[in-house]
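Asks: Could you look at this predicted model? Sequence included:
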Amino acid sequence: MNDFATLDIALDPRGFATLWLNRPEKNNAFNAQMIRELIIALDQLQKDDSLRFLLLRGRGRHFSAGADLAWMQESANLDYNTNLGDARELGELMYNLAKFKAPTLAVVQGAAYGGALGLISCCDMAIGAEDAQFCLSEVKIGLAPAVISPFVVQAIGERHARRYALTAERFDGTRAREIGLLAECYPAADLEQHLEHWIVNLLLNSPQAMRVSKDLLREVADGELTPALRRYCENAIARIRVSAEGQEGLRAFLQKREPAWRGKPGTLSQTPQDLRAPQGESH
């Protein structure tokens, strides 16, 4: 892994990684360097087929306070094309996180403002502290949550997104759970304990099956029932049933024993190519 100035990557021997936003002295606020380093880090982690899942966290008191003030001041002096380049860089980060192959779980404490809601929304799941504070704050400073908006709408729905993007109201972890941004929220003092429960639960599952399920749900998307989607889903279950982990999981269930992936990380490894749709298969 690269040495990063704004991030830290911790690899757990159980087979998952934690990607830490690591500018606690700046409340983990974004700047151009952090965005670029996040893109590089996600690319490196994406290439690790043994990775079972990824946690996204912020060191210190806050998950992320949004955009760095100094960076915003610099942006105000840039021309349209340079600002467009910055926006495309942020877009690449959001899309890469949303399409990350392994499951992703954001863990939120303190403040999560502006673009931080984009990171949370791009993750498959998120948990946080009850007293965490969330805000789509862009309109307060004459901007709009443009790049992150597709992911925020997917996470909380258009109606909630309209309210919070237009009012810039702050809301807490309990409200974030009510509108779907967080899957669960907990007292701040208990967050680490509950996170461990999430980790243990994810470690029970077939790493391959979780990745395949992510691909499947991405294809299903809005649920339009087309013949192509039906064929894709039928092929997906057929492929995973004959895969190494699929066979092991079925045998373990029938034999009333633990499957091999609950032992050492990396057992029954299978390359993602083994589960891709055959060439020419309709999606």
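Replies: That came through fine.
Asks: CA only for contacts and neighbour counts going forward, please
Replies: Noted.
Asks: can you map out the strands along the stretch 51-200 of the chain?
Replies: 54-58, 104-108, 111-113, 125-129, 133-135, 170-172, 184-186 (DSSP state E, counting those that start in this stretch).
Asks: And these: which comes nearest residue 90?
Replies: Closest to residue 90 of the strands of the stretch 51-200 of the chain, according to CA to CA: strand 111-113, at 15.2 Å.
Asks: Tell me which of the strands of the stretch 51-200 of the chain sits nearest to residue 10.
Replies: Nearest of the strands of the stretch 51-200 of the chain to residue 10, taken as CA to CA: strand 54-58 at 9.6 Å.
Asks: Does anything pack onto that closest one? Which helices or strands?
Replies: In this structure, strand 54-58 makes packing contacts with strand 17-21, strand 104-108, judged by 3 or more CA pairs under 8 Å, 6 or more residues apart in numbering; DSSP states H and E.
Asks: Please compare the first structure with the one that follows:
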Amino acid sequence: MDYQTLTLTITDRIGHITLNRPDLRNAFNEQSIAELALAFDELGRNELVRAIVLAANGPAFCAGADLNWMKKMAGYSDSENRADAMRLADMLRTIYTCPKPVVAKVQGDCYAGGMGLVAACDVVVAVDTANFCLSEVKLGLIPATISPYVIKAMGEQAARRYFLTAERFDAKEAHRIGFVHEIVPAADLDTKVAGIVQALANNSPNAVREAKKLVREIAGEPVTEALLEDTANRIAVIRASLEGREGVASFLEKRRPSWLD
């Protein structure tokens, strides 16, 4: 597909999706939402891709919703508003459930809906100069569509504060509350992300896919007999899988597993 709001490349088994509206601080509209959903679906289905990096061009990572799009939404009917919100919700779910691990490379400020994009990723690395803000209530809105992912990422207590105050907070605070995994100087951002991506690419593709699914489906569940049976079944199935057998055999035989060839 000929993407207009982002770029998509694959290099050394790593997919790169880069927001590319720097003049608009990578704010998204209906077109960029559709293109993000398509891009993640495309890379998620590509068997050659081991991991995906979500990045952005320009000084800002993502400023949230495009102002022109917001002006357009002001005239929407109730049904149009619901349909529009569901398109954003579906795009975020596509990132969150993508079978490939996704690393957010945050090179600049990340506001409102942009925080939803980041929260839907698996690993987040940000420059130490980045600022974050859930600014919706300043506009009389709420961060509803992004809330499932942002609350999972920063926790309920932090969400209580930042959803309600719309305060801007820095990368150090984002790291403290768990929204960001790593903060680094700008000069080290590429190296840090490359190291994480390489670690992901070195692992069993099937095991990484199933481990991502495991966290998504088990987190927050009560420890019941059904849960124990479910987890026991998961490890039994993966032990018997081709990559499971190959991984154990290569370890015992002190050789590279076949997925690295």
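Replies: Perfect, I can see it now. Predicted model only: the values in this text are computed from it and were never measured.
Asks: rewinding a little: could I get the strands of the stretch 51-200 of the first structure in JSON lines, plus columns for distance to residue 224 of the first structure and mean neighbour count?
Replies: Below are the strands of the stretch 51-200 of the first structure laid out as JSON lines (distance: least, CA to CA, whole Å; neighbours: other CA atoms under 10 Å):
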{"stretch": "strand 54-58", "distance to residue 224 of the first structure": "30", "mean neighbour count": "23"}
{"stretch": "strand 104-108", "distance to residue 224 of the first structure": "25", "mean neighbour count": "24"}
{"stretch": "strand 111-113", "distance to residue 224 of the first structure": "33", "mean neighbour count": "25"}
{"stretch": "strand 125-129", "distance to residue 224 of the first structure": "23", "mean neighbour count": "24"}
{"stretch": "strand 133-135", "distance to residue 224 of the first structure": "32", "mean neighbour count": "24"}
{"stretch": "strand 170-172", "distance to residue 224 of the first structure": "33", "mean neighbour count": "17"}
{"stretch": "strand 184-186", "distance to residue 224 of the first structure": "29", "mean neighbour count": "21"}
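Asks: Of all the ones you listed, which one comes closest to residue 211 of the first structure?
Replies: strand 104-108 (10.5 Å).
Asks: In the second structure, point out the residues matching that closest one.
Replies: Aligned using TM-score structural alignment, strand 104-108 of the first structure spans residues 102-106 in the second structure.
Asks: again with stretch 210-229 of the first structure
Replies: Counting by TM-score structural alignment, stretch 210-229 of the first structure corresponds to residues 208-227.
Asks: And the matching stretch, end to end?
Replies: 20 Å (CA to CA, to the nearest Å).
Asks: If you count neighbours, what's buried in it?
Replies: When burial is assessed from 16 or more other CA atoms under 10 Å, stretch 208-227 of the second structure yields the following buried residues: 208, 209, 210, 212.
Asks: Of those residues, which is the nearest to residue 60 of the second structure?
Replies: residue 212 (28.3 Å).
Asks: residues touching the closest one, list them.
Replies: 99, 101 (CA atoms under 8 Å, 6 or more residues apart in numbering).
Asks: Am I right that it falls within a strand?
Replies: No. Counting by DSSP: H, G, I helix; E, B strand; the rest coil, residue 212 of the second structure is not part of a strand but helix.
Asks: coming back round to it: how much distance is there from the match of strand 104-108 of the first structure to the middle of the chain?
Replies: 7 Å (CA atoms, centre = their mean, to the nearest Å).
Asks: Return the distance of the residue nearest the centre of the second structure relative to residue 95 of the second structure.
Replies: The C-alpha lying nearest the average C-alpha coordinate of the second structure belongs to residue 121 (CA atoms, centre = their mean; 1.6 Å). Shown here: residue 121 of the second structure relative to residue 95 of the second structure, a distance of 7 Å by CA to CA.
Asks: Using CSV, lay out the helices and strands packed on strand 54-58 of the first structure together with distance to residue 3 of the first structure.
Replies: Output for these, formatted as CSV (distance: least, CA to CA, whole Å):
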stretch, distance to residue 3 of the first structure
strand 17-21, 13
strand 104-108, 22
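Asks: Can you tell me which of the ones you listed is nearest to residue 82 of the first structure?
Replies: Residue 82 of the first structure lies closest to strand 17-21 among these, at 25.0 Å (CA to CA).
Asks: Onto which residues of the second structure does that closest one map?
Replies: The aligned range for strand 17-21 of the first structure is 15-19, by TM-score structural alignment.
Asks: and if you look at stretch 65-79 of the first structure?
Replies: On the second structure, the counterpart of stretch 65-79 of the first structure by TM-score structural alignment is residues 63-77.
Asks: For that stretch, buried residues please.
Replies: For stretch 63-77 of the second structure, by 16+ other CA under 10 Å, it's 63, 64, 65, 66.
Asks: and what of stretch 7-25 of the second structure?
Replies: So, applying 16+ other CA under 10 Å, buried residues of stretch 7-25 of the second structure: 7-8, 13-22, 25.
Asks: Show the end-to-end separation of it, please.
Replies: Start-to-end, stretch 7-25 of the second structure (CA to CA) is 15 Å.
Asks: which residues are contacting it?
Replies: Taking CA under 8 Å, 6+ apart as the rule, stretch 7-25 of the second structure contacts 5-6, 26-27, 39, 43, 48-63, 66, 197, 201.
Asks: what about 7 Å?
Replies: 5-6, 26, 43, 48-58, 60-63 (CA atoms under 7 Å, 6 or more residues apart in numbering).
Asks: before we move on, back to that, let me have the strands of the stretch 51-200 of the first structure in TSV, extended by distance to residue 228 of the first structure.
Replies: Formatted as TSV, these follow (distance: least, CA to CA, whole Å):
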stretch	distance to residue 228 of the first structure
strand 54-58	31
strand 104-108	28
strand 111-113	39
strand 125-129	28
strand 133-135	39
strand 170-172	41
strand 184-186	35
